[in-house]
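K.L.:
Need a 3D model of the sequence below.
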Amino acid sequence: MELVLLILVGSLIGIAFLALQQHYSYWRRMGVREIRPKWIVGNLMGLLNMRMSPAEFICQLYNHPDAEKEPFVGIHVFHKPALLLRDPEMVRNILVKDFAGFSNRYSNSDPKSDPLGSQNIFFLKNPAWKEVRLKLSPFFTGNRLKQMFPLIEEVGASLDAHLRQQPLHNERMRCFDLEAKELCALYTTDVIATVAYGVSANSFTDPKCEFRRHGRSVFEFNLRRAAEITLVFFLPHLVPLLRFKVVPAEATLFLRKTINYVMSEREKSGQKRNDLIDILIEFRRSTQMAKESGIKDQFVFEGDILVAQAVLFFTAGFESSSSTMAFAMYELAKDADVQQRLREEIKDALVESGGQVTLKMIESLEFMQLILLEVLRMYPPLPFLDRECTSGKDYSLAPFHNKFVVPKGMPVYIPCYALHMDPQYFPQPRKFVPERFSPENRKLHTPYTYMPFGLGPHGCIGERFGYLQAKVGLVYLLRNHMITASERTPHRLQLEPKAIITQAKGGIHLRLVRDPLGI
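P.N.:
Below is the predicted model:
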């Protein structure tokens, strides 16, 4: 009996071994160059052991000796074969030219346990994604941004006032130290709350600000949080089973309650603010009118599908812009010449505008735009993009490969950070050089090698808004202060290994010197 049992166990182990061997030989059988995987985890060990940040991990795959000179390479995300693109022309095909066959992200959350995380336009699948995106687009037109500007500028003035009220740590040097990311997050939280919801978050004055507390909880990465978000991007089919969430439960309750309350009060008052709440109310009314008219097959804008868009605008809007501002502050602290040139540009623009921060004045800051473009090259908010093949028929990779076709459901990863840091496209990539993005130099860039906000139809809908709030914040920050390094400022930032987005490990500690431009 024991011998039979031993033979049975041995046979099962042997079958499992052969099955895994067959599974992990997929790319060799397809005639595709691969980065050799480890069993179970595939090629994700460098991400899962958290010895490096996701940005550095994706760079390591991109620069792997087995991927050298290849337009794409086969990898395994856990058990699943996936493609890692390396050629800019392939990036163009997947993100733009053949978008219809790759219109969904591979990443996903669970509609039941995480309705606000899964139903926003970042994670929504077609055709719902297309419908919602189309209706949200009017919120980001040039005319709408013009209407929002006074609200953004008002928060910028609050940032300036907040900084001028800070006690000086050194009276002789007229300076004080701070953590830049948190300061910038207070500013962007207030901007989003007032612009999108018509609510005053009061982040600068209220240390218990609920908007800031719940916003922080979405992007604070402990070990559990890192595991949740890693599975969302690389093993989404397990997310419903483990009930992992993009938006934590407490934040979900607060944001749902707040947004529904604001929508209800706005409908009662009939007030119009031309903000996101007004657009969501219009969505809901269109659904109600369709029901009353007996129209069928129309997308339903009710409940959490509405709240989810407001939550995405809040979370993505404050986090990406605050990170960009904080990284910009760090690079300006390291390069006094660039900072001086920027402050001179701001001073000249303020003189021209009579000391007023206006939309025209902000749009005239050409050197600031170059700085932000370079900051986003070095620190893109997401270090990679993910897509899933949704083509009804297998997708050919010719002329890059004449035999292999991409099957439906296969994940495809675009390594944004690695392309940004490739010296082939951006010489001396670790050097901060805003002039890379001057009009003359941009003509020399290889297309589809720069994508801090994504590219194609799935590109970030709020890109222009993000630039605008970052510029206003930096103008008010630099108007009365100069940024320098402190004893806690590292010579080179380390990126947080637990964060799927680009974050500085341990924060960004800097020193501000009170030095008004005199305008």
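K.L.:
can we go C-alpha only for contacts and neighbour counts from here?
P.N.:
Fine.
K.L.:
isn't there a strand covering His445?
P.N.:
No - counting by DSSP: H, G, I helix; E, B strand; the rest coil, His445 is not found in a strand; it is coil.
K.L.:
With adjacent residues omitted, what lies nearest to it?
P.N.:
Of all residues not flanking His445 in the chain, Tyr425 sits nearest, at 6.8 Å (C-alpha to C-alpha, 6 or more residues apart in numbering).
K.L.:
next one: Gly46
P.N.:
Using C-alpha to C-alpha, 6+ apart, the closest residue to Gly46 is Phe57 (6.1 Å).
K.L.:
What is the three-state secondary structure of the one you found?
P.N.:
Following three-state DSSP, the label given to Phe57 is helix.
K.L.:
How much space separates it from Pro415?
P.N.:
Plainly put, Phe57 is 10 Å away from Pro415 if you go by C-alpha to C-alpha, to the nearest Å.
K.L.:
cool, and Arg243?
P.N.:
28 Å.
K.L.:
one step back: I'd assumed Thr446 was in contact with the residue nearest to His445.
P.N.:
Yes - with contact defined as C-alpha atoms under 8 Å, Tyr425 and Thr446 form a contacting pair (6.5 Å).
K.L.:
May I ask which helix or strand encompasses Leu512?
P.N.:
Per DSSP states H and E: Leu512 is located in strand 509-514.
K.L.:
Residues contacting that strand, please?
P.N.:
164, 173-180, 330, 333, 480-486, 488-489 (C-alpha atoms under 8 Å, 6 or more residues apart in numbering).
K.L.:
Could you tell me which of the residues you listed belong to helices?
P.N.:
Counting by DSSP state H, the part of the contacts of strand 509-514 found in helices is 164, 180, 330, 333.
K.L.:
Most neighbours out of those, which is it?
P.N.:
Neighbour counts for these (other C-alpha atoms under 10 Å) peak at Tyr330, which has 26 neighbours.
K.L.:
List the contacts of it.
P.N.:
485, 508, 510 are the contacts of Tyr330 under C-alpha under 8 Å, 6+ apart.
K.L.:
Isn't Thr324 up against Leu372?
P.N.:
Yes - in this structure, Thr324 is within contact of Leu372 by C-alpha under 8 Å, at 7.4 Å.
K.L.:
neighbour count winner among the two?
P.N.:
Between Thr324 and Leu372, counting by other C-alpha under 10 Å, Thr324 is the more crowded of the two (25 against 20).
K.L.:
Check the gap between the more buried one and Glu440 for me.
P.N.:
Counting by C-alpha to C-alpha, the gap from Thr324 to Glu440 is 24 Å.
K.L.:
Next: Met361.
P.N.:
Relative to Glu440, Met361 is positioned 23 Å away (C-alpha to C-alpha).
K.L.:
In terms of neighbours, single out the busier of those two.
P.N.:
When neighbours are counted by other C-alpha under 10 Å, Met361 and Glu440 differ, and Met361 comes out ahead with 19 against 10.
K.L.:
Let's compare: structure for the following, please.
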Amino acid sequence: MRRSDASARGVIVSIKDVCDLYNTDMIASIAFGLRSYSLRSTQSEIGSHCQDIFRPNVRRIIDFFVIFYLPKLVPLLRPRLFTEPHAEFLRRVIQLVIEERERGGDLRNDLIEMLLTLKKEADLQKDKSHFTHHRDFLAAQAASFEVAGIETCSSSLSFALYELAKQPLMQARLRREIRETFEESPAGSLSYELIGRMQYLEMIVEETHRKYPIVPLLERECTPINKKRFYSLRPHAECYARRGMPIYISNLAIHHDPKYWPDPDRFDPERFSAENKSHQAPMSYLPFGAGPKHCIGMQIGQLQIKLGLIYFLRRHRVELCEKTVERISFDAKFALLASEHRIYLKVADCL
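P.N.:
Predicted coordinates:
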């Protein structure tokens, strides 16, 4: 079979695995200042380490439970978010990248550049206690990007592609918007402003977050105003919340409540058209939380997902195949919202 014939017919892939590799490359560039080439070689060291944190085992489940549900016991039990080999890898990589940047003087608008700027400011002020002098603090900044930016974005991206494969007309409309946007750019590349004007892409991403909120449970702490000891939940419920009490909010349940979202299991980007958004009930859409504790990485996460959809669908289309699951079921053992089964799709070149 000729290569062009095979490309036209398409290949069946586990789309989540492809999205993992893409987001590993993105985070490697943003957080570590490196080119990981995970999409070219699935055996890259940084790709392997980035996936390590999301491989569950009994010890990690216990550590996660303590961190999120028994925080007062953290100083005593000292749970670990990262394994020791993974933590040492992060320290080594960040140290090497910073030393290389300082020797070469290269400028790159990324996290490493920001850390170097802070380090230079601390050196000028002769502040030996500044956090930039502690390699664990430096590595922790990159680690936070790794935790927040790989699994969350790759899951959202794979869910979006799954829904687009189920609705070819919707996919065609998005691909048309992508093509028209590239035609607007004289250099054939995209700017942040051009991406921001892609309204249908925005609607697709928002509806994906509505149907599949990757962090399905929001955690808050009760802090009554006026220093009161209790906060009344009346008229919504006949109970009180005590100051300091942890509060857990299921945004997955809210996003699938027909009171706020009619026919909630249907993937419908038109819910987020300019006209329909104005009718949404306040606090009924919480994929990134709300208020002063909302997700600080919301903007960069959204951009990662949009870029993934743009460059994937610019030259490829996704279709259902005999191995595609009819309906997504969620993995109860996973802390984030994840599919219990692999999502297989047929990927073909766009001729």
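K.L.:
rewinding a little: more neighbours, Tyr425 and Thr446 of the first structure?
P.N.:
Shown here are Tyr425 of the first structure and Thr446; by other C-alpha under 10 Å, Tyr425 has more neighbours (16 against 13).
K.L.:
Check the alignment and tell me where that one lands in the second structure.
P.N.:
Matched across to the second structure, Tyr425 of the first structure falls on Tyr260, judged by TM-score structural alignment.
K.L.:
Neighbours of the nearest residue to His509 of the first structure once chain neighbours are set aside, how many?
P.N.:
Among residues not flanking His509 of the first structure along the chain, Glu179 sits closest, at 4.5 Å (C-alpha to C-alpha, 6+ apart). Using other C-alpha under 10 Å, Glu179 of the first structure is surrounded by 16 other residues.
K.L.:
before we move on, what about the one 3 residues further on?
P.N.:
By the criterion of other C-alpha under 10 Å, Glu182 of the first structure has 18 neighbours.
K.L.:
same question, Gln95 of the second structure
P.N.:
Residues near Gln95 of the second structure, counting by other C-alpha under 10 Å: 15.
K.L.:
Provide the aligned range in the first structure for the helix or strand hosting it.
P.N.:
For Gln95 of the second structure, the host element (DSSP H and E) is helix 84-104. Across the first structure, the stretch matching helix 84-104 of the second structure (TM-score structural alignment) is residues 249-269.
K.L.:
Name the residues of the matching stretch that are buried.
P.N.:
The neighbour-count check on stretch 249-269 of the first structure (16 or more other C-alpha atoms under 10 Å) flags 251-252, 255-256, 258-260, 263, 266 as buried.
K.L.:
now stretch 284-302 of the second structure
P.N.:
Buried residues in stretch 284-302 of the second structure, counting neighbours by 16+ other C-alpha under 10 Å, are found at 284-289, 301-302.
K.L.:
for the residues you listed, which one is nearest Glu177 of the second structure?
P.N.:
Nearest to Glu177 of the second structure among these, counting by C-alpha to C-alpha, is Gln302 at 17.5 Å.
K.L.:
wait, is that closest one part of a helix?
P.N.:
Yes - when three-state DSSP is applied, Gln302 of the second structure is found to be in a helix.
K.L.:
and the counterpart of Ala226 of the first structure in the second structure, how many residues sit next to it?
P.N.:
Aligned by TM-score structural alignment, Ala226 of the first structure pairs with Ile61 of the second structure. A count of neighbours around Ile61 of the second structure, defined by other C-alpha under 10 Å, yields 15.
K.L.:
residue contacts, Ile61 of the second structure?
P.N.:
Neighbour list for Ile61 of the second structure: empty [criterion: C-alpha under 8 Å, 6+ apart].
K.L.:
With Pro423 of the first structure instead?
P.N.:
By C-alpha under 8 Å, 6+ apart, the contact set of Pro423 of the first structure is Pro429.
K.L.:
does it count as helix, strand or coil?
P.N.:
coil.
K.L.:
any idea how far the closest residue in space to Gln95 of the second structure that isn't next to it in sequence is from Val93 of the second structure?
P.N.:
Spatial nearest neighbour of Gln95 of the second structure, excluding adjacent residues (C-alpha to C-alpha, 6+ apart): Arg135 at 7.3 Å. From Arg135 of the second structure across to Val93 of the second structure, the span is 11 Å (C-alpha to C-alpha).
K.L.:
Repeat that for Cys222 of the second structure.
P.N.:
Counting by C-alpha to C-alpha - Cys222 of the second structure and Val93 of the second structure are separated by 40 Å.
K.L.:
Tell me which stretches of the second structure form strands.
P.N.:
Applying DSSP state E to the second structure gives strands spanning 11-14, 217-221, 230-232, 240-242, 246-250, 316-319, 344-349.
K.L.:
closest to Ser185 of the second structure out of those strands?
P.N.:
strand 316-319 (20.2 Å).
K.L.:
rewinding a little: would CSV of the strands of the second structure with distance to His256 of the second structure be doable?
P.N.:
Below are the strands of the second structure laid out as CSV (distance: least, C-alpha to C-alpha, whole Å):
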stretch, distance to His256 of the second structure
strand 11-14, 26
strand 217-221, 13
strand 230-232, 26
strand 240-242, 25
strand 246-250, 10
strand 316-319, 26
strand 344-349, 25
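K.L.:
Which of those strands sits closest to Arg271 of the second structure?
P.N.:
Closest to Arg271 of the second structure of those, according to C-alpha to C-alpha: strand 246-250, at 20.4 Å.
K.L.:
Pull the residues that contact that closest one.
P.N.:
By C-alpha under 8 Å, 6+ apart, strand 246-250 of the second structure touches 216-222.
K.L.:
buried set for that strand?
P.N.:
Buried, per 16+ other C-alpha under 10 Å, within strand 246-250 of the second structure: nothing.
K.L.:
Can you spell out which helices and strands pack onto the helix holding Gln95 of the second structure?
P.N.:
With contacts taken as 3 or more C-alpha pairs under 8 Å, 6 or more residues apart in numbering; DSSP states H and E, helix 84-104 of the second structure sits against helix 15-32, helix 45-52, helix 111-124, helix 135-149.
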